[in-house]
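Chemist: Attaching a predicted model along with its sequence, questions to come.
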Amino acid sequence: MRDMSKKRSVLPRRKSLFAALLLTAGLFSPSVHASEKLKIGYNNWVGSAGVFVAQEKGFFKQAGLDVEFVPFKGPSDAIPPLVAGHIDVALTTADNVVLVNARSGSDLKIIFATDTSNGADAVVSKKNLTSLADLKGKTVAVTQNEVNELLLLKGMEKAGMKPGDIKSVNMDPDSAGAAFIAGQVDAAVTWEPWISQAVAGGGKVVFSSAQVPNLILDVVTVSPATIKNKSRAIAAFLAAVDKGTAYVRSNPDEALPLVAKRLEVKPDEVKGMLVGVRLYDMAGNARLLHDKVAAQTLDNISAFYSSHKTIPKTLKGSDMVDGSFIPAH
């Protein structure tokens, strides 16, 4: 995993927004002002390790924030409450931003990427099914109209298959993993720790997110109203997350048990799961957001969903990215 924890002084290259936000958030000083409240919607995903460590180590509190975490089962479940204004921030996936903006006319913005899946999402099959092509006519558990189905469809497209070539059963990733291990389906699109458990039980990974870089991008998403009304708190939140990510890299012996506590697994399992993701810090986000990498990912997702009639129109990726909280590199 690349080490991107080195700090860089880049404030003079931005106009005044980022510097002003940091100054008003009290991030250049240990002193804090009255705590600001943020409600964060999340699901248990190893790529949020920096967020979990920031909470467990008190980095949010140090930044003058009172952060309330609202749990959801999957990355899409936090989107409706975000649109309705019941939460301030959603830790979700880029594809969900495309889906809601295209379908409802919402204008959600991606302001940060926590990580990208690099093998931690995959299609697992019975050991006698050695490729995606072998899944023709087979029963596959997958979360329909979400990121896991997108991964499956991308893999099938590469294998020259059509969506109708399989029998799709709608299940969330955890249920899909459990159903596969129980022998109820021929294959499943799931995530860690179910992938490791499936392989340990004799299953085989026939396609994974490592084969489609940045397709499954985990992001911090907010509404324009939150950007306008809580910019200081958002800047403080992202700085604390960046600090948490750096801590994961520099102090793994202490950080991994903290993440394991949140995921309800063993620290060694977290270590293994982190191999399947690439964590992004501020420097990584500068490349993603300012060099248009995230926008291109969104363009690809939008075009793909549009071609499959999943969304009524194609959206422009750059319209869904707000890099104002990220210093230039």
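Modeler: Great, that's in hand. Here the structure is a predicted model, which is why all the values come from computation and not from measurement.
Chemist: can we go C-alpha only for contacts and neighbour counts from here?
Modeler: OK.
Chemist: for residue 277, what are its contacts?
Modeler: Remark: with contacts taken as CA atoms under 8 Å, 6 or more residues apart in numbering, residue 277 is in contact with 46, 47, 115, 116, 117, 118, 119, 120.
Chemist: neighbours around the residue nearest to residue 52 when sequence neighbours are not counted, how many?
Modeler: Spatially, and ignoring its direct neighbours in sequence, residue 52 is nearest to residue 259 (6.1 Å; CA to CA, 6 or more residues apart in numbering). If you count neighbours by other CA atoms under 10 Å, residue 259 ends up with 28.
Chemist: Second structure for comparison follows:
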Amino acid sequence: MAFTLYSASKKAASTAGALAIATTLWAMPSTAVAQDEIDCIFPFWFGFAPVFVAQEEGYFESEDLVVKTSFDNDRANVLPAMSNGSIDCTMRTIGETMSRPRTADTTGTVIGTIDISVGADGVVAAGDVQSVEDLVGKTLAGEINHPGTTLVQHALSEIGKSIKDVNIQLIATDDSAAVFEDESVSAVATWEPMMSSIVRSSSREGAHLLLTSADYEGLITDVIIVRTEDLEENPDKYAKFLRGIYRAIDLYKTDPDRFIEISAPFFDTPAAEMKASLEGVKYTSYEESQSYLPGADGEGKLKEVFDAFNKINIALDLQDGPLEYQPFVDGSLLDGLFDDVER
């Protein structure tokens, strides 16, 4: 597997919004009085909008919970902050969560799911690449831990190949549109809205979607991770957090336009753009999250995804070895989460 580096100017309009507010700290007014507080940092991604909706709709306030948030895409900042107790919570894909520098002793427990990519992540390829097998010996540009790259590794493993059979050109995902104009690059790992934009606007004839998260629903799942030590001491605080998120997701299921109207300003994004991007996202309801995490009925659907990423991440050199599913993934808070509590 060959690695090269490539850089280009940033193209995505959504990135400008992310950079503009990446350091913004947002919370309830300081006059509010609450019993519990959670500091949560997560990437600039529409899938995490339920947190903002829960705050604006008063779901957290009704639980006497203050939630402070900020955007940070870099796990290298987030993991140390969680380890030293500066933050309590983060959210990202299960595959990223499992990757280095996490070890079996690293703090952080998965307590719920929040969304599943069902087409929002993928790979755009040139016209001469009509199957994943066609990528063998050619160049794929992307970040090594990007969902699109992990999808390629998973798909190659199904035909007895691996990412080692592909030349990887390391780039920033934000540069994928510009990089794809280079005809030496056969495919790029990217996400919406850039993914569709590249297919529509590329000067390269035959540009198309080679692979998306819709082909492997559930593989790219965003999870809620909290500081293990604080979870053990204050489980009720995180139950409040989960209830707020799942009530917000209920609103999306019944009135998506209102949900988007509330949350789009926090991403400095037009509602129409956010709505289009969310077409490739499936928010997981409380009941769906229960089906993914361990419970009385078994290990949950996330176990299969977890096992897949133990293999994917090792193949991509993102893990030193397999991780144990439990207690890293803990569904106990979901049991009876809404018993005798308003939903």
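Modeler: Ah, there it is. The shown structure was predicted, so the numbers you read here are calculated from the model rather than taken from an experiment.
Chemist: How alike are these chains, TM-score-wise?
Modeler: After superposition, the two chains reach a TM-score (TM-score structural alignment, normalised by the length of the first structure) of 0.80; 298 aligned residues with a CA RMSD of 2.8 Å.
Chemist: one step back: overlap between the contacts of residue 277 of the first structure and the second structure?
Modeler: On the basis of both residues aligned by TM-score structural alignment, their matches' CA atoms under 8 Å, what survives of the contacts of residue 277 of the first structure in the second structure is 47, 115, 116, 117, 118, 119, 120.
Chemist: What is the equivalent residue in the second structure for residue 260 of the first structure?
Modeler: Using TM-score structural alignment as the criterion, residue 260 of the first structure maps onto residue 264 of the second structure.
Chemist: Could you check how many residues crowd around its match?
Modeler: Residues lying near residue 264 of the second structure (other CA under 10 Å) number 20.
Chemist: could you measure the nearest residue to it once chain neighbours are set aside against residue 121 of the second structure, distance?
Modeler: Nearest non-adjacent residue to residue 264 of the second structure, counting by CA to CA, 6+ apart: residue 271, 5.6 Å away. Separation of residue 271 of the second structure from residue 121 of the second structure (CA to CA, to the nearest Å): 20 Å.
Chemist: A strand includes residue 67 of the second structure, no?
Modeler: Yes: counting by DSSP: H, G, I helix; E, B strand; the rest coil, residue 67 of the second structure falls inside a strand.
Chemist: I'd say it and residue 38 touch.
Modeler: Yes: using CA atoms under 8 Å, residue 67 of the second structure makes contact with residue 38 at a distance of 4.9 Å.
Chemist: Can you find the partner of residue 131 of the first structure in the second structure?
Modeler: Using TM-score structural alignment, residue 131 of the first structure pairs with residue 131 in the second structure.
Chemist: Which neighbouring residues are in contact with its match, exactly?
Modeler: So residue 131 of the second structure contacts residue 210 (CA under 8 Å, 6+ apart).
Chemist: Now do it against residue 112 of the second structure, distance only.
Modeler: Per CA to CA, residue 131 of the second structure is found 34 Å from residue 112 of the second structure.
Chemist: got it, and residue 156 of the second structure?
Modeler: 29 Å.
Chemist: One more: residue 329 of the second structure?
Modeler: The value you get for residue 329 of the second structure to residue 112 of the second structure, if CA to CA is used, is 8 Å.
Chemist: between these two, who's got more neighbours?
Modeler: Higher neighbour count among residue 329 of the second structure and residue 112: residue 112, with 29 against 23, using other CA under 10 Å.
Chemist: and the more buried one, that's in a helix?
Modeler: No: Residue 112 of the second structure: not assigned to a helix; according to three-state DSSP it is strand.
Chemist: And residue 334 of the second structure? What does it align with in the first structure?
Modeler: In the first structure, residue 334 of the second structure lands on residue 326 (TM-score structural alignment).
Chemist: Tell me, how many residues neighbour its match?
Modeler: 25.
Chemist: where does it land in three-state SS?
Modeler: With three-state DSSP as the basis, residue 326 of the first structure sits in coil.
Chemist: Excluding sequence neighbours, find me the nearest residue to the residue most central in space within the first structure.
Modeler: Against the mean C-alpha coordinate of the first structure, by CA atoms, centre = their mean, the closest residue is residue 218 at 1.6 Å. Among residues not flanking residue 218 of the first structure along the chain, residue 93 sits closest, at 4.4 Å (CA to CA, 6+ apart).
Chemist: gap between the one you found and residue 47 of the first structure?
Modeler: For residue 93 of the first structure relative to residue 47 of the first structure (CA to CA), the value is 11 Å.
Chemist: Same question for residue 260 of the first structure.
Modeler: Separation of residue 260 of the first structure from residue 47 of the first structure (CA to CA) stands at 12 Å.
Chemist: ditto for residue 113 of the first structure
Modeler: For residue 113 of the first structure relative to residue 47 of the first structure (CA to CA), the value is 10 Å.
Chemist: residues shared between the contacts of the two?
Modeler: residue 218.
Chemist: pretty sure residue 154 of the second structure is in a strand, no?
Modeler: No: using three-state DSSP, the secondary structure at residue 154 of the second structure is helix, not a strand.
Chemist: What lines up with it in the first structure?
Modeler: Matched across to the first structure, residue 154 of the second structure falls on residue 154, judged by TM-score structural alignment.
Chemist: Pull the number of nearby residues for its match.
Modeler: Residues within reach of residue 154 of the first structure, counting by other CA under 10 Å, total 19.
Chemist: swap in residue 144 of the second structure?
Modeler: The number of residues packed near residue 144 of the second structure is 21, by other CA under 10 Å.
Chemist: same question, residue 202 of the first structure
Modeler: 12.
Chemist: which residues sit in contact with the residue lying closest to it once chain neighbours are set aside?
Modeler: The shortest distance from residue 202 of the first structure to any non-neighbouring residue, by CA to CA, 6+ apart, is to residue 127 (6.1 Å). Neighbour list for residue 127 of the first structure: 202, 203, 204 [criterion: CA under 8 Å, 6+ apart].
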